[in-house]
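1. the sequence isn't on hand, but the structure is:
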């Protein structure tokens, strides 16, 4: 034998490395890692490769750069390190097997990556900006989740109100049409009576909401002013309060001088019945 080599194949060895690498999104970061390995085949370890540990270092560097270069910076810095460590171990073991180094990788630990010291401040600004962006997106999503159900509820409420209004209008129009048909039948039976009744009902509707009446005097430019509210107050009751027969009769007696005479076809007022203290309004 020219040379004798002995090694403890059960002892676990380690190799540490740290270097600057470029991520998939073109950011430079410092990636420290530790590789733990054992000698699985002493003969291959001694004879196949001149310097197996140097081959391990080169293979580690190649595997890490490949994995980091295909991963975004956020994944390298946060929760993606564990998955990256598994991928580096698998790729590194494949390289070592191809070289025939007789080395088996037991563990790859990727430690916390960071930006180079020269750009750490700018790197921190980018991180804060991304955090602000994510926070704004979360707030916008929260507002969207809040406002959309409210808008849908308001939309449904307006639709229901519109449907109710439509039904109300249709029912009212149907009722008016039915009343008109009934009125037409009565008008065909007695036109004059029906016209008079419609006129009286219209005047009643107008007078109910009026507190003062102006009466035109035929043959002159004066108008007679009837303050109904004052007359009702003098009778001891407000407007609309003359509920007794005596009050209604007293009010009719006070208004009778201003009404056209039943025997007068010209609808003029009998001025001889008007009290002398009544003042005309021009």
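-> Right, received. Where do you want to start? Predicted, not measured: the structure shown is a model, and the values here were computed from it.
2. alpha carbons only for contacts and neighbour counts from here, please
-> Noted.
3. would you map the helices across the stretch 151-282 of the chain?
-> Taking DSSP state H, counting those that start in this stretch, the helices of the stretch 151-282 of the chain run over residues 191-208, 228-234, 245-255.
4. may I see these arranged in a markdown table, with mean neighbour count and distance to residue 71 as well?
-> Putting the helices of the stretch 151-282 of the chain into a markdown table (neighbours: other C-alpha atoms under 10 Å; distance: least, C-alpha to C-alpha, whole Å) gives the following:
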| stretch | mean neighbour count | distance to residue 71 |
| --- | --- | --- |
| helix 191-208 | 12 | 85 |
| helix 228-234 | 15 | 91 |
| helix 245-255 | 13 | 98 |
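5. chain center to stretch 187-201: distance?
-> 58 Å (C-alpha atoms, centre = their mean, to the nearest Å).
6. also stretch 92-112?
-> Here the centre of stretch 92-112 is set off from its chain's centre by 55 Å, with C-alpha atoms, centre = their mean.
7. got the contact list for it?
-> Stretch 92-112 is contacted from outside by 31-45, 48-49, 52, 55-56, 59-60, 63, 77, 81-82, 84-86, 88-89, using C-alpha atoms under 8 Å, 6 or more residues apart in numbering.
8. adding another structure so you can compare the two:
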């Protein structure tokens, strides 16, 4: 039954038991009652006039302090996790959870929060003297780029992950350089060394459980110690000169060898062409001789005369002398055409080529005709 229903009597929920049901009591009165109860708990007397007043003041201060402390307690537990960060929460020293980005709150003194940046690319530069495989000392600078891949392992597994990273990087670098010759360290072998160092360093960090991911390892130019730098510079210069001369020799070979190959190929092709020409000519001569033999067998005398005439024509066409053979006689007429041409050239003063004019040719023809006529007449009279 509700207190305000008929027959409910004087059941006032605000403590008004005097029968004066005019409404709820004043808030100041309720606070005073609370102060009196707290004062009784801490040894105060609610009935005294003087001591009761001091007890009430002390209780009020205590309540205010508790309220203020509660406010500070709540505020101190509020924190912000950025987009690049993750928060590891420990409750009573044991892992509880990983907080994602946003405004978070954890109870102080009960929980402990570690906020770490998990996307930032961090760097660790290092340099030092180390011994190579061929027992040479070299100074090799190195830069390791990394970030946090497992924030829980980064916070809980290793006391100081940065120190572990430095020790592991130095150990991996010295191990790889110790198995590499000095020439490779100072020249083109640095890329391979960086890859081996990165793989070995990642293996070390994974075995430690650091939660660190190695992104890249950059090895800068290796340097010898200062005491022997001049000698190393001379060696490097000599190697550069050797490489330059090799490149020049290779360029010369690239220019000469193709030309020689082209010349040899051309000579081979010319030889093949000459061979084909000679064979074809020989085959043609053989075919012509066989045809001539067949004609000779049919008419030996005619063929013999024709061959003689063709042979003499071929031979005498290249000579400047003309010899006329008279049939049935023992005399042979000689026409010194070369002398005639020389005399003609001398008469012209040595200018131009030695050629016969039409008049001179006509005179020579007449002379030859007269001589032939006389020879034939003498031959007939003798008979």
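-> Noted; the coordinates are in hand. This is a predicted model, so every value here is computed, not measured.
9. TM value for the aligned chains?
-> The TM-score (TM-score structural alignment, normalised by the length of structure 1) is 0.63; 248 aligned residues with a C-alpha RMSD of 4.7 Å.
10. just the buried members of the contacts of stretch 92-112 of structure 1?
-> Buried members of those, scored by 16 or more other C-alpha atoms under 10 Å, are 31-39, 42, 44-45, 52, 55-56, 59-60, 63, 77, 81-82, 84-85, 88-89.
11. quick one: which of the residues you listed sit in helices?
-> Judged by DSSP state H, helices contain the following of those: 42, 44-45, 52, 55-56, 59-60, 63, 77, 81-82, 84-85, 88-89.
12. nearest to residue 192 of structure 1, of these?
-> residue 77 (98.0 Å; C-alpha to C-alpha).
13. hang on, isn't the closest one packed against residue 127?
-> No - look at residue 77 of structure 1 against residue 127 with C-alpha atoms under 8 Å: they stay out of range, at 10.6 Å.
14. thinking again about what came up before, can you lay out the helices of the stretch 151-282 of structure 1 as CSV showing distance to residue 103 of structure 1?
-> What follows is the helices of the stretch 151-282 of structure 1, written out as CSV (distance: least, C-alpha to C-alpha, whole Å):
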stretch, distance to residue 103 of structure 1
helix 191-208, 109
helix 228-234, 115
helix 245-255, 121
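15. residue 8 of structure 1: which of those is closest?
-> Across the helices of the stretch 151-282 of structure 1, closest to residue 8 of structure 1 is helix 191-208 (C-alpha to C-alpha), at 116.9 Å.
16. that closest one aligns to what range in structure 2?
-> Per TM-score structural alignment, the counterpart of helix 191-208 of structure 1 in structure 2 is residues 300-317.
17. ok, residues contacting the matching stretch?
-> Applying C-alpha under 8 Å, 6+ apart, the external contacts of stretch 300-317 of structure 2 come out as 295-296, 322.
18. now tabulate the residues you listed in TSV and tack on neighbour count.
-> Listed next are the contacts of stretch 300-317 of structure 2 as TSV, based on neighbours: other C-alpha atoms under 10 Å:
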residue	neighbour count
295	13
296	15
322	14
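19. now stretch 218-230 of structure 2, how far from the centre of its chain.
-> Relative to the centre of its chain, stretch 218-230 of structure 2 is centred 26 Å away, using C-alpha atoms, centre = their mean.
20. same question, stretch 53-70 of structure 2
-> How far stretch 53-70 of structure 2 lies from its chain's middle: 76 Å, per C-alpha atoms, centre = their mean.
21. same check on stretch 78-92 of structure 1?
-> The answer for stretch 78-92 of structure 1 is 43 Å, by C-alpha atoms, centre = their mean.
22. so what's residue 71 of structure 1 closest to, chain neighbours aside?
-> Excluding its sequence neighbours, the residue lying closest to residue 71 of structure 1 (C-alpha to C-alpha, 6 or more residues apart in numbering) is residue 24, at 5.2 Å.
23. shouldn't the one you found be within a strand?
-> No - the assignment for residue 24 of structure 1, made by DSSP: H, G, I helix; E, B strand; the rest coil, is coil rather than a strand.
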